[in-house]
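Participant: Just to be clear, the model below is a prediction. Sequence and coordinates:
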Amino acid sequence: MPADGYAQQASTTSSYTSASPPAFSALARADPAGSQIRDTWGGMEVALRLSQGVPYRVFTLDAPPRLVLDFREVDWSQLNRESLLNADRAIGVRMGGFRLGWSRMVVDLAAPLALDGASMQVNSRTGAAELTVSLTKATPEEFAAMAGAPRDPIWDLPAAQALPRKPAPGQADGPMVVVIDPGHGGIDPGAQSGNTSEKDLTLRIARELEEALIRNGNYTVYLTRDSDIFVSLERRVAMAHRAGADVFLSLHADALAEGLAHGASVHTLSHTASDRASSRLAERHDRADMLSGVDLSGKDDEIADVLLDLARLETRPRSEVLAKAIVQAMRDAGGPVNKRAHRHADFSVLKAADIPSVLIEMGYMSSPRDLANLLDAAWRAKMIAAIVTALDVWRAEDAAAAGLRRQ
C-alpha cells in the first residue's frame, strides 16, 4: 500500500478497495504505454497506467477463476487487448462500462491465483496514476475460500421480498407500465458484425420504442439501461419489479456462429427449449453475466424456485399470447420474421414470476439482409410500430381475459 494511504485494504485479503480520492474529472484514460498483464515468479501482475487517480476495487471470482477490477471511471479505448495481455497465467481480458459511472476489467485466469496486494500511486505533480495488482499461486480450495465480490450496499441488489399482487392490465386506472430491456451493454457487447455491436443496436431500438410508446399515450415506459453500461440479468428483472411493470420486453439482435437464420423471432420462457438454436442462445445470454464478472455464487434456492414456478403458471400463458401478437403484427408489417418465429427457452432475463415477459430478436446480425434492416431507420420504425400495435391488441385481450382467470 502506498504511504499516503490512497489505497486501503479491505477487511479481508480477498478484495481491495480504494479510499475516496480528491475530486477528479469524469474520465481517466488508460495509457497503453504503461499498462500490461504479465507473469511474475510464482504469480502474475496487472499494471495499469491512468491519466488520473480514480476510486477502484479489486476482487476475484471462482468457477471459472477471474480477476475483476472496477474503476470510477476509465476510458479503455486506447488499450489493445493483444498487447495488454502478455501472460501465460491469464487467458483472456475484457474491458468496458459496467454501470453508470463505473468501468470494469475482467481477466480470465488459467489457474487459481490469490490476490496478494493492490496499490495505486498518484503523481502529485501531474495527477497521473499507476495501479499495480499482484497475485500469487493458490490451491483451488484457497482460491474458492477467498473469491467473491465484496459486499457493498451501493452495488448489491435489494433483498428479494414478496410483492403485492398487481391488478391485471385494464383493471387499474392509468397507463400500462412497460419495461424495455436493451440487451447487453458496457463490458458485454453482445453480437458483433464489423464495427456494429448488438449492445448499440438494442439501445437505439429501445429508445425509439420508448418514444413510440410515450407518443401512444397509453403507456408509462422505463428502460433497464439508457447508456452504454452493463446490467446483470438479475438486476434487469429486479428493475422491472421495482418499476411495477405490467410487461417486460427484452430486445436483442443476435448472430449465429454456425448455420443460417434471418428474420425476427420472439422467445418466451420454458425450462425445455423449443430447438437447439434457442437453447444455445439462452446459454450465451446467461454466460454474458459470468464473462462480465458477475458473482453468481449463492443464487440457488430450491424452495424459492418452486414457489416462483407456481406463480409463473398464470403468467406464462399471458406471455405466450403476447409473443404471438408481436409475431403476427411484425408479419403483417412485412417482417421479415423467422420461419420459427415463436420460440421458447430457459432465459434468465424472462424469469419474473408475475410479469408477462418476452425476448424479441429483432433479427440476426450474422445475416447481411437482417443487418441492413437493423441499420435502416425506416425499417426499425415499421417494426416498432408493429410492436406498439401488438401491445395495444394484447392489452385489450388480456384485460378481457382477466375476469376468466379470476373465476
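Facilitator: Happy to help now that I have it.

Participant: When you work out contacts or count neighbours from here on, use the C-alpha atoms and nothing else.
Facilitator: Will do.

Participant: OK, contacts around residue 350?
Facilitator: 237, 248, 268-269, 357-359 (Cα atoms under 8 Å, 6 or more residues apart in numbering).

Participant: show me where the stretch 201-350 of the chain has helices.
Facilitator: For the stretch 201-350 of the chain, the helices defined by DSSP state H, counting those that start in this stretch occupy 233-242, 276-291, 302-332.

Participant: Mean neighbour count and distance to residue 254 for the ones you listed - can I get that in TSV?
Facilitator: Converted to TSV, the helices of the stretch 201-350 of the chain look like this (neighbours: other Cα atoms under 10 Å; distance: least, Cα to Cα, whole Å):
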stretch	mean neighbour count	distance to residue 254
helix 233-242	19	17
helix 276-291	17	8
helix 302-332	17	17
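
Participant: Those helices: which one's closest to residue 347?
Facilitator: helix 276-291 (5.1 Å; Cα to Cα).

Participant: Could I get the full set of strands for the stretch 51-200 of the chain?
Facilitator: Ranges of strands in the stretch 51-200 of the chain, per DSSP state E, counting those that start in this stretch, are 56-61, 66-71, 74-75, 85-86, 90-99, 102-109, 113-122, 129-137, 176-182, 192-193, 196-197.

Participant: Pasting the second one now:
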Amino acid sequence: MHHPLIRALAALILLFCLPTLPLAAAPAHIDPGRSHAQAGWWELRLALALDRAVPYRLTLRADPPRLVVELRDADLSTFDPRILVGSGLQDARVERAGNRWARLVLTLDRPRMVTEALLSPADPVLRLRLSPVRAEVFAAAVGAETGEPTQTAPPSRLTRAAYVMLDPGHGGIDPGAEHGGTNEARLMLLFAVELREVLEAAGFTVSLTREEDVFVPLETRISRAHLAGADVFLSLHADALAEGQASGATVYTLSSSASDRASAALAERHDRTDILAGVNLSGHDDRIAQVLVDLARTDTGPRSEQLADALVAAIGSGAGPLYKTPRRAAGFSVLKSPSIPSVLIELGYLSTPADFARIANPAWRAQMAASIAAGLSVWQQDDAAAAVLRRK
C-alpha cells in the first residue's frame, strides 16, 4: 500500500498537469467589431476577423451572384452577418454546413471574382479582395472552389502580373500635338513615368519604349515590346484638333478600316513621322509569314478588344471624362503586333481647354493612372479565365 503522503503528492501533480493535457481546440469565432466590408468605386474588400486562423473555402454561386465563405472548426451562431451589408454586399446570412464547417453566404452587388485572399496564424483576419468581371467569366467560375487548404498560408495570386510595355507617343523630331508651349511627346513621357510607378506598385512589370525625348520609329517600338516579352502594349497619346471641338478620353484598337473619318485622320497623323524619316512599315511579307501573322491576330484581336473595353469602363468610372464614342478603331501602325494585345489611349485633346487643364494637372493624371491600372487588373483576370475556357 502506498504511503498517504505519496498518494497526496501524486494527486497534486495530476492537478497541476491537467491544464497542459491536449484538449480539442475551441471553435473559432468572428469578431464583429473588427470585421467589415468596404466597397470602392471598383473593388470590394472584405475582412473577417477571427480569434484564430482556420482552414477556409471560397465558392461562387449564381442567380444572384454570391460568394460562399466556409470556415472549418468555426462557430458563427452568435455572429450577425448583417453588419457586412452595404454598397458592395446586398445580403449576408449564416448557414449550417455540417461536418465541422460553418458557412457564410454573401450576396454580391454584381458579378465579381476573388482577386486576393489572405489569412495567416500571425494575423487571423481573412482578407478578401473582389473585382467586377463580365457575366460570362463569372458564370465559368461558378461552383469552382479554392479547395480546403492544409495550411492557413495565403494562396498564390490567380495569375502572375502582366508585363506591360508603355509607349509614350511621338518624341524627338516628332513633338506630336502642341498647345500653349507644351507638346504631346513630353507630356506623354511624363505620364508614362507616373503610370509606371502606379502599375509597379500594383504588381505589374513595366518597361517604356522610350525613356527620354527622342525619336523612336514605330516598328522599333513594337520590336522592343516583343524582345522584352511584354504581355500588353499601351500606346499613350493626347490629340489636338486644328478646327472644331472634342473632349474626353478615347481607347483605340487596330482595324484595317477606321471606325470613322476622324479616326483615319488621327492614325495618319500618328504615323506621319515614320514616313518622313524613311521608315517603311508596309514591308513585303511572304505568303507563309502573312498566314502566320493572320492566325496570331485571330487570337490577339479579340483580346485587344476586351482590353479596350475594360479600360473604357475603368476610365469612365474613375478619372473620366470619356469622349462621346470612347471605343474606336483605326489602322495605327504601332498596334500591329500579331501576338501582343495592343491599344492606343488618347487621354484627351490638348486643343480643348478643359482637357488640357486636366492632362496638365498631376492630380488628374494620378486618377487616370489608377483607372488604367484597375482596368488592366480586371482585364487580366478575365483574360486568364478565358484562356482556361479556350484550352478546354
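Facilitator: Looks like it arrived, so ask away. Predicted model only: the values in this text are computed from it and were never measured.

Participant: re earlier: can you redo the helices of the stretch 201-350 of structure 1 as a markdown table with distance to residue 389 of structure 1?
Facilitator: Converted to a markdown table, the helices of the stretch 201-350 of structure 1 look like this (distance: least, Cα to Cα, whole Å):
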| stretch | distance to residue 389 of structure 1 |
| --- | --- |
| helix 233-242 | 22 |
| helix 276-291 | 26 |
| helix 302-332 | 7 |
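
Participant: Of all those helices, which one is nearest residue 405 of structure 1?
Facilitator: By Cα to Cα (comparing all of the helices of the stretch 201-350 of structure 1), the closest turns out to be helix 302-332, at 8.3 Å.

Participant: circling back to that earlier point, of all the helices of the stretch 201-350 of structure 1, which lies closest to residue 97 of structure 1?
Facilitator: helix 276-291 (13.4 Å).

Participant: Output the contacting helices and strands for that closest one.
Facilitator: For helix 276-291 of structure 1, the elements it packs on are strand 337-345, judged by 3 or more Cα pairs under 8 Å, 6 or more residues apart in numbering; DSSP states H and E.

Participant: Now the strand it packs on: buried residues?
Facilitator: By neighbour count on 16 or more other Cα atoms under 10 Å, the buried set for strand 337-345 of structure 1 is 337-338, 341-345.

Participant: Tell me the residues of structure 2 aligned with it.
Facilitator: Mapped onto structure 2 using TM-score structural alignment, strand 337-345 of structure 1 spans residues 322-330.

Participant: how many neighbours does the aligned residue in structure 1 for residue 213 of structure 2 have?
Facilitator: With TM-score structural alignment as the matching criterion, the partner of residue 213 of structure 2 in structure 1 is residue 228. For residue 228 of structure 1, the neighbour count with other Cα atoms under 10 Å is 21.

Participant: Wait, residue 228 of structure 1 touches residue 183, no?
Facilitator: No - between residue 228 of structure 1 and residue 183 there is no contact under Cα atoms under 8 Å: 10.6 Å.

Participant: joint contacts of those two?
Facilitator: Counting by Cα under 8 Å, 6+ apart, the residues touching both residue 228 of structure 1 and residue 183 are residue 199.

Participant: For the helix or strand encompassing residue 14 of structure 2, give the aligned segment of structure 1 as residue numbers.
Facilitator: Residue 14 of structure 2 belongs to helix 4-17 when assigned by DSSP states H and E. Against structure 1, there is no aligned range for helix 4-17 of structure 2 (TM-score structural alignment).

Participant: I'd like the distance between residue 239 of structure 1 and residue 248 of structure 1.
Facilitator: In this view, residue 239 of structure 1 and residue 248 of structure 1 are 10 Å apart by Cα to Cα, to the nearest Å.

Participant: cool, and residue 208 of structure 1?
Facilitator: Relative to residue 248 of structure 1, residue 208 of structure 1 is positioned 16 Å away (Cα to Cα).

Participant: Comparing those two, which shows the higher neighbour count?
Facilitator: A count of neighbours by other Cα under 10 Å puts residue 248 above the other of residue 208 of structure 1 and residue 248, at 26 against 17.

Participant: Setting aside sequence neighbours, what's the nearest residue to residue 359 of structure 1?
Facilitator: The shortest distance from residue 359 of structure 1 to any non-neighbouring residue, by Cα to Cα, 6 or more residues apart in numbering, is to residue 250 (4.5 Å).

Participant: List the contacts of residue 185 of structure 1.
Facilitator: So residue 185 of structure 1 contacts 97-98, 199-200, 227-231 (Cα under 8 Å, 6+ apart).

Participant: shouldn't residue 29 of structure 1 be in contact with residue 75?
Facilitator: Yes - counting by Cα under 8 Å, residue 75 is a contact partner of residue 29 of structure 1 at 4.8 Å.

Participant: thinking residue 230 of structure 1 is in contact with residue 102, fair?
Facilitator: No - applying Cα under 8 Å, one finds residue 230 of structure 1 not in contact with residue 102, separated by 9.5 Å.

Participant: of the two, who's got more company?
Facilitator: The neighbour comparison of residue 230 of structure 1 against residue 102 (other Cα under 10 Å) goes to residue 230, with 27 against 19.
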